[in-house]
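Engineer: sequence first, predicted coordinates after that:
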Amino acid sequence: MLLTFNENKSIRRRVGSDEFEGNTDLAIEKITAVRFGYCIANKHVALDFSRLSKLMPTLRKCGSLKILKEEVKDALRTLKLHWLDYAQDQWEHSSIQCMNPYEWCHQFSQLGINRKVGENLLKQLKVIPASHLQRSFTVKRGELTGMNVAHAYFEDDEPGSSSLMIRSVLEHIYPNESIIAISPDSFPAISNLSLNRIYIYEDGLWSGVELQKRLTGLSIYEAWKKVPLVFRYAVTSDAGLVVGRMHCALHGFNNVTIEPAENHFSFLENKSECDFLNIKKSDDLRTIIDSAIEPFVFKNRILWKNDLESGRKIMESLGKQLILPFLRRREQAKQQKSGKIVQPLEDIVIRNEKINKWSLGSLKFGSTIVFSSSIPKSVLPIFWLKGQVKWGSAVLIWRPLFWDVRLTDEVQYKTD
């Protein structure tokens, strides 16, 4: 950790010996209470540097606030605490890298946007490495003792799906004969397996929309309603847990347990989760939860200071421009799959309401949390979509931090 000392008052003022010693005692108290790796001080501050140096050999003195700030920046770089080093370190955990954090951030300047906006986003970047999936999916031996269990995952044919990664992780942990693949449309027969419990694994629980679909699907099959089911995730959100657990309560799914992950994040407004317990109907559940979402990237008001509203407007504007072609491609893929007449991309109409809901990621989650080999739809579009964007009179082909296989072609926009 890093500790700094600077005097806000006139540095040339005289101080009494009591204040001099008192300041030094407070400094020593701080140093001994917390293990600091670096200590930087303005040399004009009223401190006994000879006493401090004995306790803190790494103490460095500087002659002005400006130099102190530079020293702090250098120390942060050394400690890998500077925003760019932090972002680079997170980015390097990903196997689907596109543009490095420094170049990605520079795009904001090219659009005439304050670079601080990009810096604030990168300060909140979180890449969940594959090792976290293995740790999250490993059930303690004691839980399995004397039990006949199966380990299940959902197969997904959508490009960019994480199901292959999940299967690979499970195959490294458990015997292949205990692993069950569930298709999107049906649950395999299990009545002849005499199972005591089924663990179902997914990478992330975000809005809970997919979980509601999973729960509705399994309710059709009597055998699956009789076996205890435990959903396990590498990442969970408060919104997803509330939705999943309330859905189970409303529909009587008493055999289902939804476990919170070690990596747990908050997306709901400053409300107690108990505020949602009086919901009586499933239709109300989705509406109420969606209206309570607070974009994750803007929850840290101290970080954004006075730039929160302008930052949000920028993200929504760029997000809308990037997400529209993505939504058109998704709609076109649905037409192809259903056998309907396939429209040209430019003829496919997407409602403004839907574009708005996706402007900060699915359901405006505004997430900055990604996996090492896949990008959740809740993540800000500027992290994973490429395409032409416009801000004021500036036009730029935006390049994302991460390459996503859902990106099947380039985004094209008219600039007139």
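Structural biologist: Received, thanks.
Engineer: going forward, measure contacts and count neighbours with C-alpha atoms only.
Structural biologist: OK.
Engineer: give the next helix or strand downstream of the helix or strand harbouring residue 26.
Structural biologist: With secondary structure defined by DSSP states H and E, residue 26 is part of helix 17-33. Elements were assigned by DSSP H and E; along the chain past helix 17-33, the next helix or strand is strand 38-42.
Engineer: residue 367 - nearest residue in space that isn't next to it in sequence?
Structural biologist: Leaving aside its chain neighbours, residue 367 sits nearest to residue 379 (4.3 Å; criterion: C-alpha to C-alpha, 6 or more residues apart in numbering).
Engineer: that older thread, same for the helix holding residue 26, what does it pack against?
Structural biologist: Identification of packing neighbours for helix 17-33 by 3 or more C-alpha pairs under 8 Å, 6 or more residues apart in numbering; DSSP states H and E yields helix 49-55.
Engineer: which strands and helices sit next to the helix it packs on?
Structural biologist: For helix 49-55, where contacts count as 3+ C-alpha pairs under 8 Å, 6+ apart, the packed elements are helix 17-33.
Engineer: from residue 204, how far out is the residue nearest to residue 367?
Structural biologist: Taking C-alpha to C-alpha, to the nearest Å as the measure, residue 379 and residue 204 are separated by 12 Å.
Engineer: identify the contacts common to those two.
Structural biologist: Counting by C-alpha atoms under 8 Å, 6 or more residues apart in numbering, no residue touches both residue 379 and residue 204.
Engineer: rewinding a little: list the buried residues in the helix holding residue 26.
Structural biologist: Buried residues in helix 17-33, counting neighbours by 16 or more other C-alpha atoms under 10 Å, are found at 23-25, 27, 31.
Engineer: for stretch 88-106, same thing?
Structural biologist: So, applying 16+ other C-alpha under 10 Å, buried residues of stretch 88-106: 88, 90-91, 93-94, 96-102, 104-105.
Engineer: surely residue 384 and residue 403 touch.
Structural biologist: Yes: when contacts are counted by C-alpha atoms under 8 Å, residue 384 is listed as touching residue 403 (6.1 Å).
Engineer: quick one: which of these two has more around it?
Structural biologist: Higher neighbour count among residue 384 and residue 403: residue 384, with 25 against 22, using other C-alpha atoms under 10 Å.
Engineer: mind listing what that one touches?
Structural biologist: Contacts were defined as C-alpha under 8 Å, 6+ apart; by that measure residue 384 touches 375, 400-404.
Engineer: now it: how far from residue 319?
Structural biologist: When C-alpha to C-alpha is applied, the distance between residue 384 and residue 319 equals 10 Å.
Engineer: any chance you could map the helices in the stretch 51-200 of the chain?
Structural biologist: For the stretch 51-200 of the chain, the helices defined by DSSP state H, counting those that start in this stretch occupy 65-78, 83-91, 101-110, 115-122, 130-137, 141-144, 163-173.
Engineer: next, the one to line up against it:
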Amino acid sequence: MSRGVLILVLSTDSVPKVRAALTRLIVPHAADAVVILDDASAAHFTTDVKTQVTEGLIAQLEMLPPHAGNRLIIDHRAHCDMSDLQDWWLAARFGDRGVSTLALKTIQRELKDHLDAKGISWRTHAVAELEKFEGPQIKLDVWLQQFQTLGRPDVGRKLAAKLRVIKTGAFVKTAFAPQAASLIGHRQANCYVRDSDDGGSWVEMQSLLMHTFPMGSVFPVHWDKDAQRLDFPATDVDEFVIYEDGLWSGSEAVRRLEAIAAAPPAARVTFRFGVVTDFGISVVRQAIRSLGLTASVTVDTTGLQAERFLSSPVPGHLETGVGMAQSEYFKELHEHVAPYAFREAANWSADEIAFCEDVGHQLVGRWLRLKKGREPTVEEVGVFALGGGRFGSMLAFSRSIPKVCLPLLWLDGLVEIGGKRLNWRPLLADARRVSSHSALDRT
């Protein structure tokens, strides 16, 4: 364990209140940063009760690794020998020497202060993530107040605890890091996919590559969406390496693989992504195999971040999709998507998830109406109501918001829930997607 934990020794009747406070405050990914022990074993003893409870607590503590960052706080009503427990802690050098014996209300305050200081309370986490985002955003409390207005304050808090902003500039030290040995005696073209979207993510990919790789080794690969054609640069190389920020559902990547299969370039192609999902990488590798591109196209997974969006495990035949048509595989794999935002199922009620989908449905309907110039179908809206492919993602890049994110993170518009109405403002905004300039106001 690389960091210390906060250990709370509580009286049995204090556990529900403290556990409820902990669940409300802590970000899900840090749930193991606090350990709660209690004196429930006292009910099993009739003599030397405090001594035997203390021995049991020590036995449980010994299952954890000693760490200088460990802290011990004891409920002053806990039925144990506090002096013996503290003596053991100090003698074992189990953690911070400042052991505290406190009342319940003070423990609850200490818990909040500890989580805030470690950056693992939901609010400190969300604020830190928002500082990484370089585009327009509104204040966290303004966004949260919208949930309050619609009668769902807990939903906003729990979503804020799941927010993650990934700095794309860091990719040059991880997934995009130059691999010196692989370049010896090897001619490599480092490519970004340029399309007709002048504000697309390719602009940042171009900048990252130009500042990372030698002059004259960076090229655009032109993507013609209408013709479904990928035009590679006319340069004599051994390998084209295509860099992209994220691989989410894989649908766009598959269209490009189909273009490669239809008009193969003169050299092998390697894709490198900053972030991939288990769904996306499964789809892309199945497509490479089914399109007969195994010998000429690969995905380099060195140094990338892999995120889970599939329920685990998926049925055996979906692990590789051998023998399945691409469309069949894509459709069936979607049945096993586990929306990222609601992964900790015990923390979410069906009504709360339905609320997010209802808001998303209304926001997406407006967005598609403006984008397509017509009324979207129920199916078209449904695909995006919980984010593209119903991924329910809360992962944004420092300069862009993938459409797999929950719409209430990146879309604006009139929302009506239970007779209550408001003009929803996204937490993170992209001027190309919002319908009102007010959504770009940072206040």
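Structural biologist: Looks like it came in fine. Given the structure is predicted, the values throughout are model-derived calculations rather than measurements.
Engineer: and residue 87 of structure 1, what's its match in structure 2?
Structural biologist: Structural alignment places residue 87 of structure 1 opposite residue 126 in structure 2 (criterion: TM-score structural alignment).
Engineer: just give me the neighbour total for its match.
Structural biologist: Per other C-alpha under 10 Å, the neighbour tally for residue 126 of structure 2 reads 22.
Engineer: how far does stretch 109-123 of structure 1 sit from its chain's centre?
Structural biologist: Stretch 109-123 of structure 1 has its C-alpha centroid displaced from the chain centroid by 18 Å (C-alpha atoms, centre = their mean, to the nearest Å).
Engineer: how about that stretch: buried residues?
Structural biologist: For stretch 109-123 of structure 1, a neighbour-count test (16+ other C-alpha under 10 Å) marks 111, 113, 117-123 as buried.
Engineer: so residue 245 of structure 1 makes contact with residue 258?
Structural biologist: Yes: applying C-alpha under 8 Å, one finds residue 245 of structure 1 in contact with residue 258, separated by 6.9 Å.
Engineer: farthest residue from the center of structure 2?
Structural biologist: In structure 2, the greatest distance from the average C-alpha position (C-alpha atoms, centre = their mean) is reached by residue 47, at 51.0 Å.
Engineer: please report how far that residue lies from residue 260 of structure 2.
Structural biologist: Separation of residue 47 of structure 2 from residue 260 of structure 2 (C-alpha to C-alpha): 78 Å.
Engineer: what residue in structure 1 is paired with residue 117 of structure 2?
Structural biologist: Checking TM-score structural alignment: residue 117 of structure 2 goes with residue 78.
Engineer: next, count neighbours for that match.
Structural biologist: For residue 78 of structure 1, the tally of surrounding residues (other C-alpha under 10 Å) stands at 11.
Engineer: in structure 1, which spans are strands?
Structural biologist: With DSSP state E as the criterion, structure 1 has strands at 2-5, 38-42, 59-62, 126-128, 149-154, 179-182, 197-205, 229-237, 256-258, 263-265, 369-371, 387-391, 394-398.
Engineer: can I get the ones you listed in a markdown table with mean neighbour count and distance to residue 300 of structure 1?
Structural biologist: Formatted as a markdown table, the strands of structure 1 follow (neighbours: other C-alpha atoms under 10 Å; distance: least, C-alpha to C-alpha, whole Å):
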| stretch | mean neighbour count | distance to residue 300 of structure 1 |
| --- | --- | --- |
| strand 2-5 | 17 | 22 |
| strand 38-42 | 21 | 26 |
| strand 59-62 | 18 | 32 |
| strand 126-128 | 20 | 15 |
| strand 149-154 | 22 | 34 |
| strand 179-182 | 18 | 38 |
| strand 197-205 | 22 | 21 |
| strand 229-237 | 22 | 16 |
| strand 256-258 | 19 | 28 |
| strand 263-265 | 16 | 13 |
| strand 369-371 | 23 | 15 |
| strand 387-391 | 19 | 25 |
| strand 394-398 | 15 | 25 |
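Engineer: now render those strands as a markdown table, adding distance to residue 357 of structure 1.
Structural biologist: Output for the strands of structure 1, formatted as a markdown table (distance: least, C-alpha to C-alpha, whole Å):
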| stretch | distance to residue 357 of structure 1 |
| --- | --- |
| strand 2-5 | 41 |
| strand 38-42 | 45 |
| strand 59-62 | 50 |
| strand 126-128 | 22 |
| strand 149-154 | 26 |
| strand 179-182 | 29 |
| strand 197-205 | 18 |
| strand 229-237 | 18 |
| strand 256-258 | 26 |
| strand 263-265 | 20 |
| strand 369-371 | 18 |
| strand 387-391 | 18 |
| strand 394-398 | 21 |
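Engineer: quick one: closest of these to residue 309 of structure 1.
Structural biologist: strand 387-391 (16.1 Å; C-alpha to C-alpha).
Engineer: equivalent range in structure 2 for that closest one?
Structural biologist: Going by TM-score structural alignment: strand 387-391 of structure 1 matches residues 413-417.
Engineer: could you do stretch 350-370 of structure 1 as well?
Structural biologist: Alignment of stretch 350-370 of structure 1 against structure 2: residues 376-396, by TM-score structural alignment.
Engineer: what residues does that stretch touch?
Structural biologist: Outside stretch 376-396 of structure 2, the residues that reach it (C-alpha under 8 Å, 6+ apart) are 159, 162-166, 249, 309, 334, 337-342, 356-361, 364-365, 368-369, 401-407, 409.
Engineer: do that again at 6 Å, thanks
Structural biologist: Residues from elsewhere that reach stretch 376-396 of structure 2, judged by C-alpha atoms under 6 Å, 6 or more residues apart in numbering: 163-165, 339-341, 357, 360-361, 365, 403-407.
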